[in-house]
Every structure is written in structure tokens, then in C-alpha cells.
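Visitor: Need coordinates for the following:
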Amino acid sequence: MSDACAGCSSAGSGCTPETCGTNPQDEKIKKTLGRIRNKLVVMSGKGGVGKSTVAANIAVALALAGKQVGLLDVDVHGPSVPRLLSLAGTQPHIERDYIEPVAYNNNLWVMSLGFLLPSPKDAVIWRGPVKTGLIRQFISDVAWGDLDYLILDCPPGTGDEPLSALQEIGPEAQAIIVTTPQGVAVDDVRRSVTFCEQVGNKVFGLVENMSGYACPKCGHVENIFSTGGGEALARETGVRFLGRIPLDPEVARSGDEGYPIAKLGQDNATARALGEIIKPILALAN
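Guide: Below is the predicted model of the structure:
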């Protein structure tokens, strides 16, 4: 140990004169992110727009296309990814210095606080710094390996979790923003676009979910609610419009029962909409 290191509080922890003053966890995060080609943060300024359903189906569709995918659920207070993928009750393997993500299939690995809670009834009552610490740990300590995509599912709003996610990953992270067509949702989601601009991250695209109603018998999409609000917002803000997903009873049922609609291989309006949304995302890996 050099004289300069003798009084350092990190002495003996593996720190060297060359790395003195660096945060070991920052170095682990940098190393982890260096093995991931594309980072996409799925977010929305409004709750109840189906954001987690969209995130889970994007991840599954990419995995079915042969890509290596990680899905990180950073919704601390309402982690829904385990249920959406029929992984509720699963526990990750934890070693002293790393956590193995839960395998959904050979191409998709998942991590969520929902895997670590003793009971699904437990409320998580945490302030911002603790939530930020968890997100950092899920990036630094989870053994993600080499990935084509890391998809992060954030809670609604522009608070601690989406801010921490974008800040930890850095400017290379791109956002996929989900809205429903109604004006009350579009007003809140507009703030998500501004949020990304202010923190310095690009918006990859915008998805309009629950756009029209897909009849389960004939497949016809009827605009019983409003439609086009998300597409109008995309034009207004200069953001790419990825597509609109109809309100489909099968999507709601698939979420409750834990089988992603993207896995069914159906030929209907919802499946075709997801296919169009996936195309530009797949192009990122080419």
C-alpha cells in the first residue's frame, strides 16, 4: 500500500492508486452497461395506460425474434412484471456478489422487486434514495451478461424511478412512451416527452395503447372511445409514432393469466399492431 493510500477509508478493499476515488459500484454499472447494446426505458406520465403490458410484450417479442433480452421492472410500489409473465412466486438465485435474473425462456431474463418480497401483500414504503439504491443494485449486481436489449419498465410519472433509471444508464438510454388516446392521458404524457428532453435522453417512439375496441368475435376495430391522441402528440412533439394497439379483451385476460399476447402468434389486429411496433426496435440491433 502506498503512503497516499494509508489513511484512505477504502484501503484494503481492492482500491489501487489508479482507481482511488472511484466508486466500485459505479465501475460495476459501467461494466454491465458496456455489455448491453440497446437500452430502452418504457415510461408514461399517466398510470393505467398499459405500460407494463407493452413493456412485457415488447421484451417477449424481441426474445422470440432471437434477440438476447433483459427485462428490468423498476416499479417499486407496484411490480407487475412477475404476474404478466407467469413468474409470480419465483425467486432469483442470489450469491454473495451477484444475483441471477429469472429466466423466462432461453433468450429473456427478468428481474423485479416482486421476486424479493416475502408476500405479494407487502407494501413497499420507501423514500427516493432507497429506490435509487435498488435500481443501481439491479443494474450493478444482476448478472445480465451480453444483451441485445435491456428493457426497463418504469412506474408512471416523472419521479424517482424513471429519473434514476435514465440517469444511471446515461444519455444512450432511449424512452418508449405509452399513452392512451384520451386527452386527459395525452396531457400527462406530453410531460414525459418534456422530461426526457430536460434530462438529455432521446425518445425512441410513442405507443398509443387502448386505441379503439377490437371485437373478439370478428376482429373489427371500432373507435368507441377516442383515437389518434397519441399520434397527434407524436406529430406535435416531433417524436416517432410507433403505432396504436386496440383495446382487446384478450390482452387483459392474458395479463391476468400470465401469458403475453406476443407469444400466442395470433393473426389479429392486436398482434399485427405489436408486430409493427417491434419492427423499428428490431432494426436497432442490425
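
Visitor: Every contact and neighbour count from this point should use C-alpha atoms.
Guide: OK.

Visitor: helices or strands next to the longest helix that the chain contains in the packing?
Guide: In the chain, with assignment by DSSP state H, the single longest helix is helix 183-199. In this structure, helix 183-199 packs against strand 174-179, strand 202-208, helix 229-237, with contacts taken as 3 or more CA pairs under 8 Å, 6 or more residues apart in numbering; DSSP states H and E.

Visitor: nearest to Lys39, of those?
Guide: Between Lys39 and the helices and strands packed on helix 183-199, the shortest separation by CA to CA is 6.4 Å, and it involves strand 174-179.

Visitor: And that closest one, what does it pack against?
Guide: Using 3+ CA pairs under 8 Å, 6+ apart as the contact definition, the elements that strand 174-179 packs against are strand 36-43, helix 51-64, helix 183-199, strand 202-208.

Visitor: Could you rerun that using 10 Å?
Guide: Applying 3 or more CA pairs under 10 Å, 6 or more residues apart in numbering; DSSP states H and E, one finds that strand 174-179 makes contact with strand 36-43, helix 51-64, strand 147-153, helix 160-169, helix 183-199, strand 202-208, helix 229-237, strand 241-244.

Visitor: Pull out the buried positions in it.
Guide: Residues of strand 174-179 classed as buried under the neighbour-count rule (16 or more other CA atoms under 10 Å) are Gln174, Ala175, Ile176, Ile177, Val178, Thr179.

Visitor: pretty sure the fourth one contacts Val193?
Guide: The reference is to Ile177. Yes - counting by CA atoms under 10 Å, Ile177 touches Val193, with 7.7 Å between them.

Visitor: what about Phe195, neighbour count?
Guide: Counted with other CA atoms under 10 Å, the burial measure for Phe195 works out to 19 neighbours.

Visitor: wait, Asp187 sits on Leu233?
Guide: Yes - counting by CA under 10 Å, a contact exists between Asp187 and Leu233, whose distance comes to 9.1 Å.

Visitor: Second input sequence below; structure requested for side-by-side comparison:
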Amino acid sequence: MMNPTVLTAGQEREQRGGFILGSSWNGKGTHMWRLKQEKPELFERQEQLVVAKPAESKPPGFEPCHMEGWLYNKEKAVFLELSTGRRFWFDEVGRMHRPLREGEVRPVAFTCGAVAMPSLTSGAAGSGASAKQQQQQPAPKHIIISDLHGAAKALRMDFEHLDRPAGALALVGGSQAGAPPEAVARTLPEKLLRRLAAFRGDWSDEMLGGAIASAFADVAGGLGGLAPTAAVVLVAGQRVVAAASPGTRLVICAHPASGSSEPVASASAAPKPGQPTATRCRKVVDASAESLLVALAVGEFGADAGDGGVDVAAAVAPHLAR
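Guide: Below is the predicted model of the structure:
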């Protein structure tokens, strides 16, 4: 007597003319491999999602680094924290990661120009001996950087942390004990750019003024300790920062955009004896309501016309109006 063979569920369905369930069955009597051949468009979206998912988790240019949960962009020297999406840069001086600032475009315009004028002082300054000394002094040099971001890019520096527009104007004079103007004019722009590129966070007014003063010191260090006779005005977005070394003076005047030509506010500064640099800062709150005039002067002059010196702003105003 033979025992009947027990059939599996699949074998029973096969004997009844059915079909065998498999991993490629969609539950509606259709095999997935056949459906994919007949209607491939149904599977394109799923394949795109599978391919796009890894790309979204790693932005272009970023690669895994030694810190878990962080990515690093070698070209821009920027770190990305995946959990927060925040970007950081590494401060070599402080030996720590700091938040990366992204500069903004401000609704202001930056224009600059330069003009050299003979001595305007009177009295002893107008004597024959003084005139002879003036002839021996080298002519002042003017440095104009109309686009700091463009200049930094040419030197492979990243200035995206500074607001736009950004520019600089420098006046370099000569003195018997100071650095030659030609040498200062060659080295000062790069020294200033490197100082501004060294910190990629949020800059305060004091830090911007300190960057100019440090650039002066860097120039002197490269010229055997000869200090430059220079004044610099730096514009970064809505902020204007000016610095003057001994032998120079700066004047910042705020003028209304329309109406009276008289300044509504002004600030003048020159280093005191023993002071390496004098700085002044001003912010343009509303560019449509006011404009700033910044004048840089080099040579022997007083604080204003009242003490036997020269009113610097009044002296340069006709030239700026041309």
C-alpha cells in the first residue's frame, strides 16, 4: 500500500492551471519583470530617487573628513556640519572652528579718485628752505582698489565673508625717516588683503581698523623697520573705516544726498605723538539720504584752517566735484 504524495500549495495551483507566487509578483496576477518590460516609465521615478539620494547628502565639492558627521571642501577650506547644515572655517590662530560668515550685497555705491596738490600751508611752511625740502621729497603715491573681492580672487584668496561693494583707497607719502613711497605702494595692497582674508567671520569696526594698522606694521617689517607714511580708507558694504599713520590725516564728512552742501557731521583724525595709527569708522545707514566724503592728506598741516593749517575737506572738495 502506497502513501499518497503530499503536494505543496504551488504544485496544487500548477495542477489546477494557476501560477506560482514569487518575489517578482505584484499581488495582482502580474509579474514585475514583465511589467517593467512593458511599462518602464513606472520604474523611472523610483530609479531617479535611488540615484539622487546619495547626491543630496553630500553637496558638490565636499568630501568626508577626519571628523565624524562633518564634510570638508578642500578648494574653499570650508567645513560642513551635516546635522545642522552650518558651515565653518578653521582659525589657525585660535586653533578652533568658527562659523563662516556670508557677506551681503548692500545698496550703496563706492567711487574714489586721487589728486596731488602742492603745499597749501603758509608761514614757515612757505619759506624758501621749506620749499627746497619739499622738492627733495618724493611725490606721493595713490593706490586704488575698486573691487576688493576681485583683487582677492586674483591672489587666490576668499573674501566672501565681506559685504559688497568693497574697495580701498590709500595715499602714501615719503619722509626722510620713513619708507620709500614706491616700496610701500608695491607691498601695502597685498599685506592688507592677507589681513582681511585671515579672518572669515564677522568683522567689527575695531577689527577692520586693526587690520589696516597691522598691514602698516607688516610693511615696516618687510622694509627693515621703516614705517610707511600712509593713510587708507576701506569700504565694506555700508561701513567706512579709515586709518592714518604719523605724517598723514584723515577726514570723514557726511553730506545730505540733496539740499545743502554743508556737511551734517564730520570726523578728523591724525596720530598723536607716540601713537602708531589713528582710525575712524562710520556706517551709512541710508544711502539715499546721505553720502560720505573721505579725504586723505599727507604732509605738514594742522587740524583745521583756524590753527594755521589747512581745511583738508575744503581743499579736496573742488577736485572731487569734477
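
Visitor: Quick TM-score on the pair, please.
Guide: Taking TM-score structural alignment, normalised by the length of structure 1 as the basis, the two superposed chains have a TM-score of 0.29; 134 aligned residues with a CA RMSD of 5.9 Å.

Visitor: related to what we said a few turns ago, looking at the helices and strands packed on helix 183-199 of structure 1, which is buried most?
Guide: Neighbour counts (mean count of other CA atoms under 10 Å) averaged over each of those peak at strand 174-179, with a mean of 27.

Visitor: Run the angle between it and strand 147-153 for me.
Guide: With axes from the mean of the first three to the mean of the last three CA atoms, to 10 degrees defining the directions, strand 174-179 of structure 1 sits at 40 degrees from strand 147-153.

Visitor: Compute the inter-axis angle for strand 174-179 of structure 1 and helix 51-64.
Guide: Comparing the axes of strand 174-179 of structure 1 and helix 51-64 via the same axes, to 10 degrees yields an angle of 130 degrees.

Visitor: just the angle between strand 174-179 of structure 1 and strand 36-43, please?
Guide: Here the directions of strand 174-179 of structure 1 and strand 36-43 differ by 30 degrees (the same axes, to 10 degrees).

Visitor: could you list every residue that touches Ser268 of structure 2?
Guide: Taking CA atoms under 10 Å, 6 or more residues apart in numbering as the definition of contact, the neighbours of Ser268 of structure 2 are 249-253, 278-280, 294-296, 303-304, 312-313.

Visitor: Weed out the non-buried ones from these.
Guide: Once neighbours are counted (16+ other CA under 10 Å), the buried part of the contacts of Ser268 of structure 2 comes down to 249-253, 278-280, 294-296, 303, 312-313.

Visitor: and the residues you listed, which of them are in strands?
Guide: In strands, defined here by DSSP state E, the members of the buried ones among the contacts of Ser268 of structure 2 are Arg249, Leu250, Val251, Ile252, Cys253, Ala278, Thr279, Arg280, Val294, Ala295, Leu296.

Visitor: Dump those residues to JSON lines, plus distance to Ala242 of structure 2.
Guide: Formatted as JSON lines, those follow (distance: CA to CA, whole Å):
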{"residue": "Arg249", "distance to Ala242 of structure 2": "10"}
{"residue": "Leu250", "distance to Ala242 of structure 2": "7"}
{"residue": "Val251", "distance to Ala242 of structure 2": "9"}
{"residue": "Ile252", "distance to Ala242 of structure 2": "8"}
{"residue": "Cys253", "distance to Ala242 of structure 2": "12"}
{"residue": "Ala278", "distance to Ala242 of structure 2": "8"}
{"residue": "Thr279", "distance to Ala242 of structure 2": "6"}
{"residue": "Arg280", "distance to Ala242 of structure 2": "5"}
{"residue": "Val294", "distance to Ala242 of structure 2": "8"}
{"residue": "Ala295", "distance to Ala242 of structure 2": "9"}
{"residue": "Leu296", "distance to Ala242 of structure 2": "9"}
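
Visitor: Quick check: the two most widely separated of those residues?
Guide: Pairwise over those, using CA to CA, the maximum falls at Cys253 and Ala278, 16.4 Å.

Visitor: Could you pull out the buried residues of the longest helix of structure 1?
Guide: Of the residues in helix 183-199 of structure 1, those buried by neighbour count under the rule 16+ other CA under 10 Å are Gly183, Ala185, Val186, Asp188, Val189, Arg190, Arg191, Ser192, Val193, Phe195, Cys196.

Visitor: Next, give me the two most distant ones among those.
Guide: When the buried residues of helix 183-199 of structure 1 are compared pair by pair using CA to CA, the maximum separation belongs to Gly183 and Cys196, at 20.2 Å.

Visitor: Identify, from the buried ones among the contacts of Ser268 of structure 2, the entry nearest to Gly210 of structure 2.
Guide: The nearest member of those to Gly210 of structure 2, counting by CA to CA, is Thr279 at 8.6 Å.

Visitor: That closest one touches Thr248, doesn't it?
Guide: No - in terms of CA under 10 Å, Thr279 of structure 2 does not count as a neighbour of Thr248; the distance is 11.5 Å.

Visitor: can you list the buried residues of strand 174-179 of structure 1 in TSV and add distance to Leu206 of structure 1?
Guide: What follows is the buried residues of strand 174-179 of structure 1, written out as TSV (distance: CA to CA, whole Å):
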residue	distance to Leu206 of structure 1
Gln174	11
Ala175	9
Ile176	6
Ile177	5
Val178	6
Thr179	8
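
Visitor: now, among those, which is nearest to Thr53 of structure 1?
Guide: Each of the buried residues of strand 174-179 of structure 1 was checked against Thr53 of structure 1 using CA to CA; the closest is Val178, at 10.2 Å.

Visitor: Quickly note the distance from the residue nearest to the closest one when sequence neighbours are not counted to Pro249 of structure 1.
Guide: Nearest-residue entry for Val178 of structure 1: Val207, 4.8 Å, with adjacent residues in sequence omitted and distances by CA to CA, 6 or more residues apart in numbering. According to CA to CA, to the nearest Å, Val207 of structure 1 stands 18 Å off from Pro249 of structure 1.

Visitor: before we move on, the earlier item: just give me the closest of the ones in strands among the buried ones among the contacts of Ser268 of structure 2 to Ile144 of structure 2.
Guide: Proximity to Ile144 of structure 2 was ranked across these by CA to CA; first place goes to Leu296, at 12.6 Å.

Visitor: Please tell me I have it right and that closest one contacts Leu250.
Guide: Yes - the criterion here is CA under 10 Å, and Leu296 of structure 2 meets it with Leu250 at 4.7 Å.

Visitor: Now for the two: what residues contact both?
Guide: Common contact partners of Leu296 of structure 2 and Leu250 (CA under 10 Å, 6+ apart): Ala231, Val232, Val233, Ala242, Ala243, Ala244, Ser268, Val312, Ala313.
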